[in-house]
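In: The following comprises the amino acid sequence and a computationally predicted model.
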Amino acid sequence: MLTIPSPSRRKREARAVHRSSATAQKIVGLKAKILHAKRHAEKVQLKKTLKAHDERNVKQKDSAASPDGALPTYLLDREGQKDAKALSTAIKEKRKDKAAKYAVPLPKVRGIAEDEMFKVMRTGKSKKKAWKRMVTKATFVGEGFTRKPVKMERFVRPMALRYKKANVTHPDLKATFQLQILGVKKNPQSPMYTQLGVLTKGTVIEVNVSELGMVTAGGKVVFGKYAQVTNNPENDGCINAVLLV
């Protein structure tokens, strides 16, 4: 029977970590040495447990499975294996691909302040209204983009800083192609910048790779693939990116 812990117990367990951390920071002297020795032992045990879990998924040679007598030629290159967990190779590959999606060429980028990103636009006859902002970085807008009416447009994206194509480098082929941008997947600076389509260093964009002839395992042509911007487009006047494969 599955037992669900009560909310109070669950909260108590969650807070215990913070309480122990606060105690470890304040404690001094012999008590601190005893506490740190205890925590060290706990961490060692935790690492051993995690290592045991990892080894459970790895295929190991099973000496008991190999027969004593002679083997046919077609079985000579095979080894007896024991699997604690029966995971097929396809599932393992899928997991590797899923993990690789989060491995980007530029894992860390410089934070951009709002003053650097936007320029205040003063409007009205007296020029007192200052609720409009002009985007000073490179942007991408969709194919059928139409600007809002003047009195409703909050963010202005200048025509000179709009880009439709990017110079994308394939890391395996060591070749660069000029590909069409399909959209902005994620800007690490802010979700608002992602929505506006702002292209800064480290932004993940989707590009059209149908010209490269890439196909899936099922034989279907890949249309869109993600790439990460590796330069500062507003300084260089172009977008350079690396394909995430």
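Out: Thanks, I have the structure now.

In: contacts and neighbour counts: CA atoms only from here.
Out: Fine.

In: list the helices and strands whichever strand or helix holds Glu55 packs on?
Out: Applying DSSP states H and E as the criterion places Glu55 in helix 30-56. Here helix 30-56 touches helix 7-26, going by 3 or more CA pairs under 8 Å, 6 or more residues apart in numbering; DSSP states H and E.

In: which strand of this structure spans the most residues?
Out: The longest strand of the chain (DSSP state E) is strand 175-186.

In: What residues of that strand count as buried?
Out: Thr176, Phe177, Gln178, Leu179, Gln180, Ile181, Leu182, Gly183, Val184, Lys185, Lys186 (16 or more other CA atoms under 10 Å).

In: After the helix or strand harbouring Met192, heading C-terminal, what element do we hit next?
Out: Met192 belongs to helix 191-196 when assigned by DSSP H and E. Using DSSP H and E, the helix or strand that directly follows helix 191-196 along the chain is strand 198-199.

In: contacts for that following strand?
Out: Lys137, Ala138, Thr139, Phe140, Val184, Asn187, Val229, Pro233 (CA atoms under 8 Å, 6 or more residues apart in numbering).

In: next one: the helix holding Met192 to chain centre, how far?
Out: 17 Å (CA atoms, centre = their mean, to the nearest Å).

In: And for stretch 60-77?
Out: 43 Å.

In: how close does the spatially most central residue of the chain get to Asp54?
Out: In the chain, the residue lying closest to the centroid (CA atoms, centre = their mean) is Tyr102, at 3.2 Å. Separation of Tyr102 from Asp54 (CA to CA, to the nearest Å): 21 Å.

In: one more structure, for comparison:
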Amino acid sequence: MRKRAARGVKDSAKKAQGLVGLKGKLYAKERYKEKIKMKKNIKAHEEKSATVTNDKKVEDGAIPAYLLDRNEVNRTKVLSNMIKQKRKEKAGKWKVPIEKVKPMSEDEMFKVLRTGKRRKKAWKRVVNKVTFVDENFVRKPPKFERFIRPTGLRFKKAHVTHPELKTTFCLDILGVKKNPQSAMYTSLGVITKGTVVEVNVSELGLVTQTGKVVWGKYAQVTNNPENDGCINAVLLV
């Protein structure tokens, strides 16, 4: 995969040189969009408040006390915490408590369900892990349902610990933001160790700089919920 990624640059360049006419224009437009997106992501990660010290000019004669520290430090880019947080979320980068997660096989995640007349065509799967299902969710008819999420393993609340306050709150889950195992598990709402979930923090009384109440925040699951019978998470501050 690493080698393929390294060769991919040359392949795309060769393809770009070979395509002409409308196809070439469309391909160039797509590549331009990708590059812009990548540059924005890199800029969002790198941008932070930085200080640059200026070389002090040596002046003739005595300097008053109130002018001694002037022009020593120059703030180049000062961003408020709220803007930083928004940019981090846009770039999809958080400082998470659990960075590396053990990969799970499909056999561990799903159980094959053999049902109906045609026993050979076992295309149905029962999810073995804890899941979050939206309140407005309506199940498909059994004939068309591919993934079955058992009601006994559906969770609505999580025990979220605030790392700075050192306090744990039982908060409602609003949705599953990212499951590191797979994008499919994210869409299914499967919650495993290392999953980033969005929780309702309105009762915590967190306020933005403009005075608005913070409604939802992300938290990372730190335990195996299917073993413990509850979801423990740490708030990403």
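Out: Sure thing, it's come through. Note that the coordinates shown come from a computational prediction; the quantities given were computed from them, not determined experimentally.

In: Of the buried residues of strand 175-186 of structure 1, which is the nearest to Lys127 of structure 1?
Out: Distance to Lys127 of structure 1, by CA to CA, is smallest for Val184 among these, at 33.7 Å.

In: Quick one: map the closest one onto structure 2.
Out: Taking TM-score structural alignment, Val184 of structure 1 has Val176 as its aligned residue in structure 2.

In: Test my guess that its match contacts Tyr185.
Out: No. With contacts counted by CA atoms under 8 Å, Val176 of structure 2 stays clear of Tyr185, the gap being 9.4 Å.

In: Going along the chain, name the strands of structure 2.
Out: Remark: strands assigned in structure 2 by DSSP E are 50-53, 73-77, 110-113, 124-127, 130-131, 147-148, 157-162, 167-178, 190-191, 196-200, 216-221, 232-235.

In: quick one: which of those is nearest Lys23 of structure 2?
Out: With CA to CA as the measure, strand 167-178 is the member of the strands of structure 2 nearest Lys23 of structure 2 (34.7 Å).

In: Could you tell me where stretch 111-118 of structure 1 falls in structure 2?
Out: Using TM-score structural alignment, stretch 111-118 of structure 1 pairs with 103-110 in structure 2.

In: One more: stretch 200-208 of structure 1?
Out: With TM-score structural alignment as the criterion, stretch 200-208 of structure 1 aligns to 192-200.

In: Straight-line length of the matching stretch, end to end?
Out: Across stretch 192-200 of structure 2, first to last residue, CA to CA, it's 19 Å.

In: Next: stretch 193-210 of structure 2.
Out: Using CA to CA, one end of stretch 193-210 of structure 2 lies 35 Å from the other.

In: Quick check: the gap between Thr169 of structure 1 and Leu244 of structure 1.
Out: 10 Å.

In: can you check Lys128 of structure 1 too?
Out: Counting by CA to CA, the gap from Lys128 of structure 1 to Leu244 of structure 1 is 46 Å.

In: Of these two, which one has the most company?
Out: The residue with more neighbours, out of Lys128 of structure 1 and Leu244, is Leu244; 20 against 10, by other CA atoms under 10 Å.

In: Skipping its backbone neighbours, what lies nearest the more buried one in space?
Out: Nearest non-adjacent residue to Leu244 of structure 1, counting by CA to CA, 6 or more residues apart in numbering: Ala227, 5.2 Å away.

In: Looking at structure 2, name the residue matched to that neighbour.
Out: In structure 2, Ala227 of structure 1 lands on Ala219 (TM-score structural alignment).

In: can you pull the contacts of that match?
Out: Val160, Val196, Val197, Glu198, Val199, Ala233, Val234, Leu235, Leu236.

In: ok, so of the residues you listed, who is nearest Lys14 of structure 2?
Out: Nearest to Lys14 of structure 2 among the contacts of Ala219 of structure 2, with distances taken as CA to CA, is Val196, at 38.8 Å.

In: What distance do you get for the closest one to Thr186 of structure 2?
Out: 9 Å.
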